[in-house]
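A.B. asks: could you work out the structure for the sequence below:
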Amino acid sequence: MTDLTTDPTTLIADVLTRSYGLTPQRLDQLPIGQGTINYRATCADGDVFVKNYLPGTDLTGEADAIELSALGGQHGVPVAELLRNNAGHLIDASTPYPISVWEWMPGKVVTTALTAGQARGAGNALGLIHTTFAALPASAAPSTQARSWLAVDVAELAATIDRLTDIAEARLATGPVDSFDAVAVRTLAERRQVLDEIPRLLADLPTLTTQVLHGDYSPVNLLFDDDRLRAVIDFRPPDPFFLAYELGRVAFYPNTVATTTDWLATARTLIESYLEANPRAAADDIRACARVALLQLLTSLYGVKQHYLKPGLFQDALDEFWLHRHRAARILLDHQAATDALLHELTARR
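C.D. replies: All right, here's what the predicted structure looks like:
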């Protein structure tokens, strides 16, 4: 429990009272989120979720993301309802700790593999999101994010791997040592050995659809009550990117691929559900989604990079995620024929 007599919670609690008409009795920081500080506020009339934006956050972009959440909700996507402040604002920025306030939703995020029921719910909701957001004017805009993603600098990536390896090896030699250092040295060496796969995978990609997406669609932003999807949370500001990226990221989610033997069946279930909700998705986008997911894993050092250069709010979780991502990349590399066959089968049936 957070003591309401200390900052910043004092200011946040005061805003909840003054600007939202709520009476917070306690404010508990939640061990989730890397880009915001999140709280559960227990109030006299029920609980609410409070998202505190970090300094330097683009609040205009975050307000746009809130509008995307509401739009998704209007088209059948299960979402949490935002509570506007007394002035009608989406985000209250009256203190140095800007916040948005949301209804408290039942359910929890899944940090293990998705069940078949959860995969169906996740696929259906993503299909609804993509169908709905495809019609937005911003979806027709050029995607600077896509151009940057396709122009990956393999030499620079290798140099970053070497830098991180040097830091980990120095810690092993002179201290202070933590249990992650030896694992980091091994996995970084393994990653460096497969960097030559990146140009081949990029060359094999067809022209892919870009549009406004959820922006961070993964199980950590899905609240499940058993197999029922209760809410899609944490939409990101509208920034067109590859549809195949967002589909592949969740269909071949690292935690599922790295920890189960039936990850291909889970991917099948999710993508089938996705196609029912978004039947107009281009075949090339579907067929390429596993390779796009693989490329993202191979070109990203997310987790291990934070460990050595800028630790996250919950670095232990990022360390574990790096290990899942690294193992998933190896598995997807070794099973490209199987994923290609699955995706061609799913598109051929339409």
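
A.B. asks: please count neighbours and contacts with C-alpha atoms only from this point.
C.D. replies: OK.

A.B. asks: tell me how many other residues crowd residue 264.
C.D. replies: Close neighbours of residue 264, defined as other CA atoms under 10 Å, add up to 18.

A.B. asks: to compare against the first, here's the next sequence to fold:
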Amino acid sequence: MTVHGDAPGRFEDIVADRLVHAYGLSVAAVARIPFGAETDNFTARLSDGGGVFVKVYRTGQDLERQSVRVESARFARAQGVPTPAVVPDRAGQALSREREPVLSVWEFVAATPSTRPWTLRVAENLGLTLGRLHRAFAHHPAAPRLVPVRPLWWDRDIRSALDVADALLRRIGEPRTQADAARRDQVATRRADFEAHAPGLTAGLPRVVVQPVHYDFTRPNLLVHPDDTIAAVIDLHDRIAPPAWELGRVAFDPLTVATTDDWPTTALTLIAAYRSENPDLPTEQITACARMALLQAMQSFYGVREHYERPDPVHQADLDGYWHRRWQMTRRLLAALTDIEDALKASTR
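C.D. replies: A predicted model of the protein is given here:
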């Protein structure tokens, strides 16, 4: 049963019925959330005033892999990482499969992703949270069943990224608007930066250490309370990848780097908090985390590529903004990389 193609309203009723019969919940209302790359997501308001979050799995999905993700969230929560609690069905199953649609039900967390640059307090709390997650996941019980990420930024032929840029420049063609001209200049600049600097950046990498990680520990999956504490980490993708890359990716958050002047201090604060919680990650990996994040970001044309190849009628404005901020981030981090790495070396001595 495919969910995302169903008529509005119809599937809300189906989800409500499954919550009543499979979970024994008294449901007052179900509402669809217009986000979700791999699942269709809903919130359910319960008659007692509480609520739950519902993930509905689409037809043809690998349910074994989804089951491992649920196990990972439970494991992380048991180790002190603030992941939402899983609500089992009446049979005690985390994935309710008695009939379609297959779904999982989670504690509802009354918080949202931050829309502001990281503050020092948020950065410290994010570093502690990610450090705790990586320290726990180094001993992940389901590690043999996780999917390794195929090599990308650390040993990929730079020609493939240049080819993507060239194809995108051809697609944009002669700019019709000032916005098109600006995006074309940004793509051309990104291409030139990558061609000039990728060989040296790659040559400066240590041997890359990999382990189970969240794999998308980024702003949309980090729910933050108004007091800058971390309410929840959601949507664990649990893949085998470099923990230092994931650290650099959140420390050098595009919105923070692109829009603030004290972003180096914010990043170093996050990394220091991470190290206090996960001192086992080798120091050369910590030192290289900015370089890893930069290399990966410079190969990505996410946002601008969607604009010209497969525009999203609902979210394209957000994607355009993300591309612009990430473009600014790569330029600023590239210019400051030597100073950042010197500071990281000094802090890890």
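
A.B. asks: any idea what the TM-score comes out to?
C.D. replies: Their TM-score after superposition, calculated using TM-score structural alignment, normalised by the length of the second structure, is reported as 0.89; 340 aligned residues with a CA RMSD of 2.5 Å.

A.B. asks: who are the packing partners of the helix ranked longest in the second structure?
C.D. replies: In the second structure, taking DSSP state H as the definition, the longest helix is helix 316-348. Packing partners of helix 316-348 of the second structure (3 or more CA pairs under 8 Å, 6 or more residues apart in numbering; DSSP states H and E): helix 254-259, helix 263-277, helix 283-287, helix 289-298, helix 304-309.

A.B. asks: mean shift between the shortest one and the first structure?
C.D. replies: Going back to what we said before, that points to helix 283-287 of the second structure. Once the two models are superposed, helix 283-287 of the second structure sits on average 0.5 Å from its counterpart in the first structure (mean CA distance after the TM-score superposition for the first structure).

A.B. asks: do stretch 13-21 of the second structure as well
C.D. replies: Looks like 1.7 Å for stretch 13-21 of the second structure (mean CA distance after the TM-score superposition for the first structure).

A.B. asks: please enumerate the strands of the second structure.
C.D. replies: 27-33, 39-46, 51-57, 86-87, 103-107, 112-113, 147-148, 211-213, 222-224, 230-233, 239-241 (DSSP state E).

A.B. asks: residue 180 of the second structure: which of those is closest?
C.D. replies: strand 112-113 (29.6 Å; CA to CA).

A.B. asks: what comes into contact with that closest one?
C.D. replies: Under the contact criterion CA atoms under 8 Å, 6 or more residues apart in numbering, strand 112-113 of the second structure has outside partners 219, 220, 221, 222, 223, 224, 225.

A.B. asks: in CSV, list those residues along with neighbour count.
C.D. replies: Shown next, in CSV, are these (neighbours: other CA atoms under 10 Å):
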residue, neighbour count
219, 20
220, 14
221, 16
222, 22
223, 22
224, 22
225, 17
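
A.B. asks: what's near enough to touch the residue found closest to residue 287 of the second structure once you drop the neighbours it is linked to in the chain?
C.D. replies: Nearest-residue entry for residue 287 of the second structure: residue 344, 5.3 Å, with adjacent residues in sequence omitted and distances by CA to CA, 6 or more residues apart in numbering. Neighbour list for residue 344 of the second structure: 268, 286, 287 [criterion: CA under 8 Å, 6+ apart].

A.B. asks: nearest spatial neighbour of residue 280 of the second structure, chain-adjacent residues omitted?
C.D. replies: In space, residue 280 of the second structure is closest to residue 135, 7.7 Å off (CA to CA, 6+ apart).

A.B. asks: now do the same for that neighbour: its match in the first structure.
C.D. replies: Superposed on the first structure with TM-score structural alignment, residue 135 of the second structure falls opposite residue 131.

A.B. asks: and for its match, the neighbour number?
C.D. replies: Applying other CA under 10 Å, I find that residue 131 of the first structure has 19 neighbouring residues.

A.B. asks: please apply the same query to residue 190 of the first structure.
C.D. replies: Residue 190 of the first structure has 13 nearby residues by other CA under 10 Å.

A.B. asks: look up how far residue 327 of the first structure lies from it.
C.D. replies: Here residue 190 of the first structure is placed at a distance of 10 Å from residue 327 of the first structure (CA to CA, to the nearest Å).
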